[in-house]
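K.L.:
what's the 3D shape of this:
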Amino acid sequence: MVLTSKRSSMIRFSFKRFLRRYCNYKKLISFLLLIILGQYFYPYFSNNDADSLPPLYSTQNLSTDSQHPFYEGCVDTKEYIEDKSYRKMNATFVMLTRNEELRDVLYTMNSIESHFNQWFQYPYVFLNDVPFTEEFQNKTKEMTKAKVEFGLINELDWNFPPYVKESPLFKEAMYDQGDRGIMYGPMESYHKMCRFYSGMFYKHPLMKQYEWYWRIEPDVDFYCDISYDPFLEMHIAGKKYGFTILIPEIYWSVPNLFRYTQSFIQKNVGMKLGSVWKLLTYNLNIMKTDDEEIKDWVHLDKDLDPKLREKIMLDLYKEGKLKGTGHEEEALDIAINKAQSKKPLFEDKFNNEEYNLCHFWSNFEIAKISVFDNDIYNAYFKYLEENEGFWKERWGDAPVHSLGLALTLDFEDLHYFRDIGYRHSILKHCPKNSIMQSNKDFPYQENDVKYRRKGLSSLYDKGTDYGIGCRCKCPRSFIDVEDAAYPCMDIWFELAHEMHFETNFDGEYHPSIDVKERENKIRSQILAEL
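P.N.:
A predicted model of the protein is given here:
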């Protein structure tokens, strides 16, 4: 593992403060570059003690019994499909797009058809708030042999209610978010898109006929061949939600989302959270103690021993046990510093928990529609809608999906499609090819002549011992977001390898550190030193 649980807990709050302070639209470019380059978030790109640093995630085999690629490298797709046990799932691609994005839509279709769908021929559902043009419909149909459907989003699902749109507060909110530099904050269409994907898309009549969906976007690259059926493999493995990228959200786009999420939980007494909650939140109540001062001052394991030492030194000073030991001055310094110090303030602490801003980048999702279309998630979306955060703030569908999923799903329900190479915008994930996979063993065989590969397009990256990809061709110079998305990927792999400091979770966090026991141990050590 690159980071241990202890190391993650030591620096996680400085990261959150960084996002709160610096992440606005004016500094967006710098922020994204920091994610890509990892200069701030990920200490392993620095030159300090380089020889002693563990390897990057992308250069390791990090599979576990519960979290691993369905296949490492390629399979014989023809043989896979012709196997008697294979069955095509009730699934579709879905894309929310506009007529003017046709060129980017065709680019995405070319990539997904070439790398996957020319063999499996899953249908497409395109959604728009205005009718698709004949040109859009004809050209998208020409890209695939699969069924293509075009849906119109009704006015109520796409637009905010009239009482919102006509309110002076609505225009003021748009203007204020733009003035404060919140990414996409002043764009009404972006707010509509986030709201629609947060709680409307899976209710569209064209989507209601399917059990599974794969969300795609205009202008997307797939870097590796997907020689198996992800829908079927998720079904067999009992998985419900799959992703390729896990990153932190920009703080000022969702400052009150977690507040309202906690409020929803409190209003639904008896709700048992899924263990995905551990992936997205920090527990700030880790200690069993009746000492109110310790409760107020300490929220991290790393801070407990120093604070207990201070407490014990002051107790020993009062008891007169430090006289003639040379430690009296240390105790006096502790007393002065304590008098001058302020209790730590956690602005985003609710119910002794804090959102760590991690979320599944929802522009790629492979999931069962039922993970959203259920009583709990529908009620959650309705509650968020009633509290108007989709326009008063810039709540994205990605953090809403992620926190909403954590209300019901367990960690074992998730699947990290680590073997699928993917790019959207400037963020990229691309695995190393499996050394088990070679062109000789599993040569590319097009199912449609338009996707025939010649010349450079038929050359793939060299396989490695730790590789998992199938016929991947990664960009020549890039840093995998897997290596830069601190702290989210650290927490993911800690949970996958059962190294996370919250080892037990039955729907709520419980204090795990016995402070009295720790205090007695430190007191004995100090007395032995005197």
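K.L.:
alpha carbons only for contacts and neighbour counts from here, please
P.N.:
OK.
K.L.:
give me the neighbour count for Phe231.
P.N.:
The tally of other residues near Phe231 (other Cα atoms under 10 Å) stands at 24.
K.L.:
so it makes contact with Phe93?
P.N.:
No. Counting by Cα atoms under 8 Å, Phe231 does not reach Phe93; the two are 11.1 Å apart.
K.L.:
contact partners for Pro230?
P.N.:
The contact partners of Pro230, by Cα atoms under 8 Å, 6 or more residues apart in numbering, come to Ile366.
K.L.:
and with 10 Å instead?
P.N.:
By Cα atoms under 10 Å, 6 or more residues apart in numbering, the contact set of Pro230 is 70, 89, 116, 214, 236, 242, 366-367, 417.
K.L.:
overlap in contacts, Phe231 and Phe93.
P.N.:
Taking Cα under 10 Å, 6+ apart as the criterion, Phe231 and Phe93 both touch 212-214, 366.
K.L.:
go through the residues you listed and give me the one with the most neighbours.
P.N.:
Of the shared contacts of Phe231 and Phe93, with other Cα under 10 Å as the count, Ile366 tops at 26 neighbours.
K.L.:
please give me the structure for this one as well, since I'd like to look at both together:
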Amino acid sequence: MAILPRSPYKLGLILLAFGVSLHTLLTITHSGYAASTHPKRLLGGGSSPSSYSGNGGSSQWTESDGPAFGGNGTRGGRGEKANAAFVLLARNSDLWELASSIKQMESTFNHWAGYPYVFLNDEPFSDEFKKYTQELTDAECFYGLIEPSHWNQPDWIDEEKATAARNDMIEKKVIYGHSVPYRNMCRFNSMFFYKHPLLANFDYYWRIEPSIKFYCDLDYDPFLVMKEKNAVYGFVLSLFEYIETIPTLWDATKEFVASRPDLKETMKGNALEFVSEDGGETYNRCHFWSNFEIGDLNFWRGDAYNSYVEFLDKKGGFYYERWGDAPVHSIGAALFAKKEQIIFFEDIGYTHNPFTHCPQGASHSAGKCSCDPKSNFDNEWYSCTKRFLAL
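P.N.:
Now for the predicted structure:
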């Protein structure tokens, strides 16, 4: 049996030495302990150590691609945070599928980053929904109601024509071809979500949906990557759109571009080659899968994109066809942003059924990812990511 010193002073010194040694050992061997006990974290800055080495202005991002965000190699630098929020479009019935998504976001990133959540619904959120979603995070949660005119099918839509279009898609077995609520959602995400009052004071957003999966720990802040690189759009999955849903979308796009010769300068150095293989004559159907997107709200609010989507809306294609927000966002970003302003977040592991992006090699190891590297949609013929990386 050990015999403790009788002097309280000597005992205190021994306990202090033991505590310092234990702290040092845990800091070296356990990254989660290091993050949670870093001085900036304890002082409320939400920061912890992480090393980076820069590679310039690549449109692909991995954690090793820094420099970091405050110039001192820490998460968010000196406690820096972007003016950003998560955006979640959901119904009350989505509660538990959404809870799983939030839990994973908190576990992999937001437990140290502390960004707020903005929930949007075309109906009031229930007390149950608010209670259980707020309990999942220490961050602020905001709950907003969507203005009916921003959600419902406009009165000027020819319902007979729209019904005929839906019936035709039902016969062709086009996914969501029958659904008016799905079309409402696509129109809202294309041209109204960034105008919601709850987002008015934010600059960046990260979209989260029910029943998705995040696989990798993030030791850096993607929002600050966006800010530092002056990026407007970030993605992890890209693929071809169903042509049956957008037969006239590209014609409408070309018509808009022709009507706005003043945008010619804006479009210099863009990513047109991602969405067209013949200089803009036709659309190759490539788009970023927008159920995951990290974006600059001010880009959507800007004249080029906002005028474009308002032009599209007047064509009625959200209801006479089934234009999705994914191709609309993708075309808008490809045309009106510089190609280096679009970032592929290679090291963020993600699934939205049926597709998975799983980081490879060193990125998989660095993020302690739980996805199978072999299960990676980037390698499939239906993915457009290789085309993007070749720009």
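K.L.:
what's the TM-score for these two chains?
P.N.:
For this chain pair, the superposition-based TM-score is 0.80 by TM-score structural alignment, normalised by the length of the second structure; 332 aligned residues with a Cα RMSD of 2.4 Å.
K.L.:
for the aligned residue in the second structure for Asn378 of the first structure, what are its contacts?
P.N.:
When the second structure is aligned by TM-score structural alignment, the residue opposite Asn378 of the first structure is Asn306. Counting by Cα under 10 Å, 6+ apart, Asn306 of the second structure touches 190-192, 299-300, 312, 332.
K.L.:
relative to Asn298 of the second structure, how far out is Asn306 of the second structure?
P.N.:
Note on Asn306 of the second structure: its distance to Asn298 of the second structure, by Cα to Cα, to the nearest Å, is 10 Å.
K.L.:
the single longest helix found in the second structure: which residues count as buried?
P.N.:
Scanning the second structure for the helix with the most residues, using DSSP state H, yields helix 8-29. Neighbour counts over helix 8-29 of the second structure (16 or more other Cα atoms under 10 Å) mark Thr27 as buried.
K.L.:
try stretch 186-197 of the second structure
P.N.:
For stretch 186-197 of the second structure, the neighbour count (16+ other Cα under 10 Å) marks 186-194 as buried.
K.L.:
of these, closest to Tyr176 of the second structure?
P.N.:
Checking those against Tyr176 of the second structure with Cα to Cα, the nearest one is Cys186 at 11.1 Å.
K.L.:
what lines up with that closest one in the first structure?
P.N.:
Taking TM-score structural alignment, the alignment pairs Cys186 of the second structure with Cys194 from the first structure.
K.L.:
again, but for Leu95 of the second structure
P.N.:
Under TM-score structural alignment, Leu95 of the second structure pairs with Leu102 in the first structure.
K.L.:
nearest residue to the equivalent of Asn121 of the second structure over in the first structure in space, please, no chain neighbours.
P.N.:
For Asn121 of the second structure, the aligned residue in the first structure is Asn128 (criterion: TM-score structural alignment). Excluding the flanking residues, the one nearest Asn128 of the first structure by Cα to Cα, 6 or more residues apart in numbering is Leu152, at 5.3 Å.
K.L.:
residue in the second structure paired with the one you found?
P.N.:
Taking TM-score structural alignment, Leu152 of the first structure has Leu145 as its aligned residue in the second structure.
K.L.:
from memory Tyr210 of the first structure sits against Tyr124, does it?
P.N.:
No. Between Tyr210 of the first structure and Tyr124 there is no contact under Cα atoms under 10 Å: 11.2 Å.
K.L.:
got any residues that touch both of those two?
P.N.:
With contacts taken as Cα under 10 Å, 6+ apart, Tyr210 of the first structure and Tyr124 have 91-92 as neighbours in common.
K.L.:
higher neighbour count, those two?
P.N.:
Tyr124 (24 against 16).
K.L.:
quick revisit: so how far is the longest helix of the second structure from its chain's centroid?
P.N.:
How far helix 8-29 of the second structure lies from its chain's middle: 43 Å, per Cα atoms, centre = their mean, to the nearest Å.
K.L.:
what range in the first structure does it sit on?
P.N.:
On the first structure, no counterpart of helix 8-29 of the second structure exists by TM-score structural alignment.
K.L.:
and the residue nearest to Asn128 of the first structure, how many neighbours?
P.N.:
Other residues near Leu152 of the first structure come to 16 when the count uses other Cα under 10 Å.
K.L.:
which residues does it contact?
P.N.:
By Cα under 10 Å, 6+ apart, the contact set of Leu152 of the first structure is 126-132, 158, 204-206.
K.L.:
give me the neighbour count for the aligned residue in the first structure for Asp278 of the second structure.
P.N.:
Taking TM-score structural alignment, Asp278 of the second structure has Asn283 as its aligned residue in the first structure. For Asn283 of the first structure, the neighbour count with other Cα under 10 Å is 19.
K.L.:
surely Asn283 of the first structure is in contact with Arg12?
P.N.:
No. Counting by Cα under 10 Å, Asn283 of the first structure does not reach Arg12; the two are 11.9 Å apart.
K.L.:
returning to that earlier point: which of the contacts of Leu152 of the first structure are buried?
P.N.:
126-129, 132, 158, 206.
K.L.:
now do the contacts for Cys141 of the second structure.
P.N.:
Contacts for Cys141 of the second structure (Cα under 10 Å, 6+ apart) come out as 85-86, 115-119, 130, 133-135.
K.L.:
which one of those residues sits closest to His178 of the second structure?
P.N.:
Using Cα to Cα, Phe119 comes nearest to His178 of the second structure of the contacts of Cys141 of the second structure, at 26.2 Å.
K.L.:
give me the element that closest one is part of.
P.N.:
For Phe119 of the second structure, the element it lies in under DSSP states H and E is strand 117-121.
K.L.:
what's the mean deviation for that strand versus the first structure?
P.N.:
Strand 117-121 of the second structure differs from its equivalent in the first structure by a mean of 0.4 Å after superposition (mean Cα distance after the TM-score superposition for the first structure).
K.L.:
helices of the stretch 1-150 of the first structure, residue ranges please.
P.N.:
In the stretch 1-150 of the first structure, the segments counted as helices under DSSP state H, counting those that start in this stretch are 5-22, 28-37, 77-82, 102-112, 118-120, 134-142.
K.L.:
could I get those as CSV with distance to Ala484 of the first structure and mean neighbour count?
P.N.:
Output for the helices of the stretch 1-150 of the first structure, formatted as CSV (distance: least, Cα to Cα, whole Å; neighbours: other Cα atoms under 10 Å):
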stretch, distance to Ala484 of the first structure, mean neighbour count
helix 5-22, 13, 15
helix 28-37, 6, 17
helix 77-82, 33, 14
helix 102-112, 25, 19
helix 118-120, 33, 20
helix 134-142, 35, 14
